[in-house]
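**Student:** prediction below, plus the sequence it came from.
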Amino acid sequence: MNPESLELLEYERLRSLVGRYVGSEAGRRELGRVEPSMDRAALETGLAEAAEAMAWFKDAAKPKIRGGDTAPRLRFEGLPDVEAAAAKLRIEGVVLDALEISAIVMVLERATEVRLALAPQSQFYPLLAGRAAQIGDFRPALRQISGKILPDGSISDDASVALRRIRRDKERMRGDIQDSLERFLKSHREDGLLQEEFVTIRNERFVVPVIPGAKKKLPGVVHGSSGSGQTLFLEPIETIDLNNDLVRMGEEELREVYRILREMTDHLREHRFEIQGAAETLAALDLIFAKARFAQDFDCVIPRFSPDEAPRLLLKSARHPLLQDVLKRQQKKVVPVSLELDSSRRTLLISGPNTGGKTVAMKTVGLMALMAQSALPVPAEDAEFPIYDDVLADIGDNQSIEQSLSSFSAHVARIKEMVEAATSGALVLLDELGRATDPEEGGALGVAILDEFRQHGAFTLASTHLLALKVYGSNTPGVVNASMGFNEETLEPTYVLRIGAPGKSAGLDISKRLGLPARLIERAHRAMSSTERDIATFLNQLEAKIGEVSAEAEELRKQKADLEAREQKLTKEMEQRERARLREFEQTAAEAQKRFEQQAREAIESALSAPEQRKQVEKVMRQVARTKREFQESVESLAHPEKARKQAPKEEIVEGARVRLRDVSGPARVRKVLNNGLLEVDVGFLKMQVPITEVTEVLKGDAPQSKMLPKGVSLTTGPRWDTLSREVNIIGKHAEEALEEVDRFLDSAYLAGVLRVRVVHGHGMGILRKGVQDLCKAHPNVEKYYPASPSEGGTGATIVELKEN
């Protein structure tokens, strides 16, 4: 990315703002490596990791599905920087000091915490868990080292048996020396040779303070004097050997400490690559969670990247993070920016009042594009960007006395660089285009520059006060005018970006608000040409109309949302009432059926007590069974009317139509419409005649061709059925002949898809009836059978219901 644009858009300040949320020095070093990139896959992965970290914080206090626990707290604050120490481990023979080892131990302990917290959570946070899974298991190594180094960097007595013994001997030797010197002081207390009665240490040896004249009278070694020279520090002759032993023990201690440090260093050296990887992973996770905390505080979202073939720049309620940070401390809110550009509209020309927020709007877009391409969440409600190959900005006054550049010269020089660098994949930001020169020439130059970037295909945002550019924006395809709002009553900018029309500069109005004398304002109004006044008036009216339309549109949007919410609520309430009604109806019907069955059972049991009434009881039982079935069908039809088949209007039935017939599972094709109210139909491979009232539904479309027959194979329909074909009459026939005919009849009815037929066998001696019932009981296509109702022949006929094929 262009370094000057990064500076103009204050990218480094943004990085410092994010740096507030980084806990460790290694994390800050990782943040220092963050820069805008064009690697789509890496950016999407980085943003997905930030999204998971945001979800981690959001879910931190919520029980997880995995077992009811909450997300553990991850600690990165105060994590020591072990980069130098880890580098030393790669050099054979180098021994780390205690503080370096202690720092590495702390890092490994934190790394272990992070691994145990994140690695098992792959179901919820797969990317973070994947990072954590790269951290090795350092628990065995930590058991060898932990506790041997104290917080102050000293080696614990428990680090080795030898060290404990040496230190115990040293302590005992100190006690002996202290006792010896105290006896010395006591014996010479009355000599006047002692300066003070206390024991101190000089050059790591125990001594006592004496006067200068005592040097010749007291045997021993002098180890220096006080600053005034009035005190000498004497090691008496009787303690020299003891002090020598103490020094020797101190050297032994140092050698043992060095041995322990070397042993721990060698142990860590075995894991040097894992240690370096763990430190790098912790630094990366520190930055990822810093992004998430930044996103929490600044109400950020994860931006999307549009496809290269359909680039789109979309911002909804976007806020400049640096401005938001400043205003937040003042307990104020940023006025958000919303805009949309795409492949057909790549240029946005912003006009409007001075101090109205044009520059902030452009800086917001530019900085957010850089943030998105740095895999950082952006403060907005929604955001989508193309992946830009460069961001080119000319913002502010770049005049330089040293380089003899005026404002206009610096402006032109910068634009020259931008034109040379611009591509179709660039984002161009031009503040006050055509400024610092004659308005007419500046306008003409601005139009030429803007059109150059438009022809390059770059996404361009430019701000201006010049009329020529506003006209260009209104008349040029692919260019969109926009304006910053201005309140005519308070003479203050509203900082709201409005898309669709240019705005007026309002320089005189703002000057009046800022306290410029009224006489100057009036003189300036008189100096304006009539054309300029007319244009200003027109823009005022246009802005007022846009405000009205925007307000009406917002009101309509709210009303639409309210209506949709109300409609959903009413629909839900109706569905609930309907379900309650159906439950109540079904419950009432079930209770009625239960009472009916109970009463029927009691009546039947009472009747069975009289043998002469058994035949009549059997008839009643059959009627009860039929009534129960019809009652259930009626309940189902009333409770679920959508399932009930509709009676097909007679006028819809024409030759060739596909229809459904009552008690026939498959569709039928109408061959002829007869004058006597009958239809001749094909049902499967069979042909039959049925009353037109048997039609329950006329089907739409043509019947599907059979997929069962090979090419070139045809079937001929069976014998013609008449209107009585749904029943067979076997009265007067021998049992064997009759049952064979019934068997053929049932097979033919099943093939035709007929679901309900009647077998007429008469009363007689009951031989045919029993034979038909035995046949039905064993027939594979029979679903159930029962005596016919009185209107259908009573016990002289049997109703047979066939299975659906």
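**Tutor:** Alright, I've got the coordinates.
**Student:** from here on, just use CA atoms for contacts and neighbour counts.
**Tutor:** Noted.
**Student:** what is the burial count for the closest residue to residue 221 other than its chain neighbours?
**Tutor:** Leaving out its chain neighbours, the residue that sits closest to residue 221 by C-alpha to C-alpha, 6 or more residues apart in numbering is residue 235, at 5.0 Å. A count of neighbours around residue 235, defined by other C-alpha atoms under 10 Å, yields 23.
**Student:** another one to put next to it:
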Amino acid sequence: MNKINNDELGLDRVRELVASYATTPEAKSLITQMAPKTSLNATTLLLNETAEMVEILQRGLHVPFVSSDSLKPLLQKVSKGLVLSAAELEKVADFIRVNRLLKRFLLRQAQAPILISYGTEIEILTQLEDEIYQKVEHGEVASHADHDLARLRVQVKQINADLKNSLQHLLQSKKYQAALQEKLVVEKDGHYTVPVKANYRKSFPGQVVDVSNHGGTVYMEPTKAANLIARKTQITAQISAIEWQILGMLTAEVFEQLTVIEHNLQIITELDVILARAKYARAIGGTRPDLNTSNELVLREMRHPLLANPVPLSVKIGQPQRGLIITGPNAGGKTITLKTIALSVLMTELGLFLPAEKCQIPVCDHVFSLIGDQQDIDNSLSTFSGEIVKISQIVAQAQKHSLIVLDELGSGTDPNEGSALAIAILQELQLRGCLVIATTHYSAIKDYSVKSPAFMTASMDFDLKKLTPTYKLIMNQAGESRALWIAGRSGMSDRVLKSAAKILKTGELPLAESTVTFKKTIKQASQDLHLHKGDIVFVESLNKEAIFYQKAKTAGKVVVFVEQNFVEVPLKRVRLRRQAKDLYPAGYNLDLLFIKDWQDYKLKKDLNRGSKKAWKKLDE
């Protein structure tokens, strides 16, 4: 099992990229959660699947596939005994049709035996597909699905025509011209009405449905129209009953084949995952990696998959050396090199092709990484302490087929002790047979890598003429950290740089004392932190700003107001940001800063001043 914490290598982002090439939601979800395989056979199978699908795409063939809509919610409805709508049944039929087309397509791919095996597992449900398509059209039950349904729909159509003619005739009739406020039909709550002058309401044949705001107009439904609508409502109810019966019958047939459909969905999802891997391989110009179980890693012109314009990486690690120590300047590409190497292994174990000219990848049972600042404020751990906690876990779990990438191992503490500890850790890991790749600035670690037959050295290239890093890895070379160059580029004074260069060259320490004198002694500032109510402070343990309230009863602690709550925190973790006297005018009521519920505060204030509205609200 691979140990990847906080995705410091970027594997989650790679999975998201691959998932974007999937069609179905089920496949997208599966890809983002997929764990790297840790056996030769499993990884080989994944790569074979990808290779077969890549070859199909390279031949310009179109793989029949389902829409991007998820079928799972529909199948869940069926399993719960709910009736599917006509549109939902049509989606089921579409899925079954694609199953049939995809099976036929895969069985024709003579050069893709694995994909053929997927195709043979797909079960065809032609009868169910035909049954749904015969009785459902364009998202509704087809009229030819039932004789009575067709007859009743014809009647509804005729009623609609009669209703329209009746209303038009009434509007054009001279008999009712004086009674009409306007010549138009207005629908009111399902009733077809005409606007009639209020004083004609008794002489107009119909029923009042609504009255205008001013009362001068009444909306009346003509008697004939009311009779037609009543008849239409009756027939519509009969139509709904027949449609419901047909939908229920079709849903029952889907329920009978639910196990088969769910099995097909699983196969379709797996094929979509393979197709997404193949599309990603084509998009990045990927190459199939060669696998081995002898801990040999060879990358030729490997590009980091998440960078826009990465510098290609070429590296070779294996027999007899199991370790690689990379040196070079800051911002020279050491960390990216570590991530690229680790990602090449993890991507391979996901069945992905690599953006490289050629690559040999060891199948690893674990991939461990130690990259970036390991500081843990919540647990009061420094960078070095956080690093040691994690490296201790790595050492405890590392095995023969483990890949371990370590960035600036041993930093954050005394250089001599840090170097000694780092060398001991590297020695322990290589003795276990692990592949170990580490970056360092420490000379002692560089010397160890040069002298140890188990390690190779490499350096990030540096253009001395242009005084810029090239981000290229040079094998079998121990590089310099270029600290003086970086300091010079950062604006460090020439005198300091010359002094540092002399120290490096001679090893002599500058011991001259300062001749600067002061006229008077400045009193040392008090180390006590004086806080006042309303001061804005930063609380390190919360990593947030808060408002100081008062000292706590517990010694060495204070009470702060943050996110509408009073919290007790250690004083030593509090830093003053802004004083209340600079934020609020003189006489300002600072208690207003610590109100948890403003509505409750306003109600109490209104009650105190005798507000009748407030007392009424309280009674309610």
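**Tutor:** Everything's here; your move. The shown structure was predicted, so the numbers you read here are calculated from the model rather than taken from an experiment.
**Student:** what residue in the second structure is paired with the residue nearest to residue 221 of the first structure?
**Tutor:** Under the alignment (TM-score structural alignment), residue 235 of the first structure maps onto residue 221 of the second structure.
**Student:** ditto for residue 491 of the first structure
**Tutor:** Using TM-score structural alignment, residue 491 of the first structure sits opposite residue 467 in the second structure.
**Student:** helix or strand for the closest residue to its match other than its chain neighbours, which one?
**Tutor:** Leaving out its chain neighbours, the residue that sits closest to residue 467 of the second structure by C-alpha to C-alpha, 6+ apart is residue 485, at 7.8 Å. Counting by DSSP states H and E, the element that carries residue 485 of the second structure is helix 483-489.
**Student:** so residue 537 of the second structure, which state does it fall into?
**Tutor:** strand (DSSP: H, G, I helix; E, B strand; the rest coil).
**Student:** got a list of what the residue lying closest to residue 64 of the second structure once chain neighbours are set aside touches?
**Tutor:** Spatially, and ignoring its direct neighbours in sequence, residue 64 of the second structure is nearest to residue 102 (5.4 Å; C-alpha to C-alpha, 6+ apart). With contact taken as C-alpha atoms under 8 Å, 6 or more residues apart in numbering, residue 102 of the second structure is in contact with 63, 64, 65, 119.
**Student:** what does residue 102 of the second structure align to in the first structure?
**Tutor:** Using TM-score structural alignment, residue 102 of the second structure sits opposite residue 114 in the first structure.
**Student:** again with residue 91 of the second structure
**Tutor:** Using TM-score structural alignment, residue 91 of the second structure sits opposite residue 103 in the first structure.
**Student:** my read is that its match contacts residue 86, right?
**Tutor:** No: with contacts counted by C-alpha atoms under 8 Å, residue 103 of the first structure stays clear of residue 86, the gap being 10.2 Å.
**Student:** between the two, which one's more packed in?
**Tutor:** residue 86 (21 against 17).
**Student:** the more buried one -> the second structure?
**Tutor:** Match for residue 86 of the first structure (TM-score structural alignment): residue 75.
**Student:** what helix or strand is the match of residue 235 of the first structure on?
**Tutor:** Short version, using DSSP H and E: residue 221 of the second structure is in strand 217-222.
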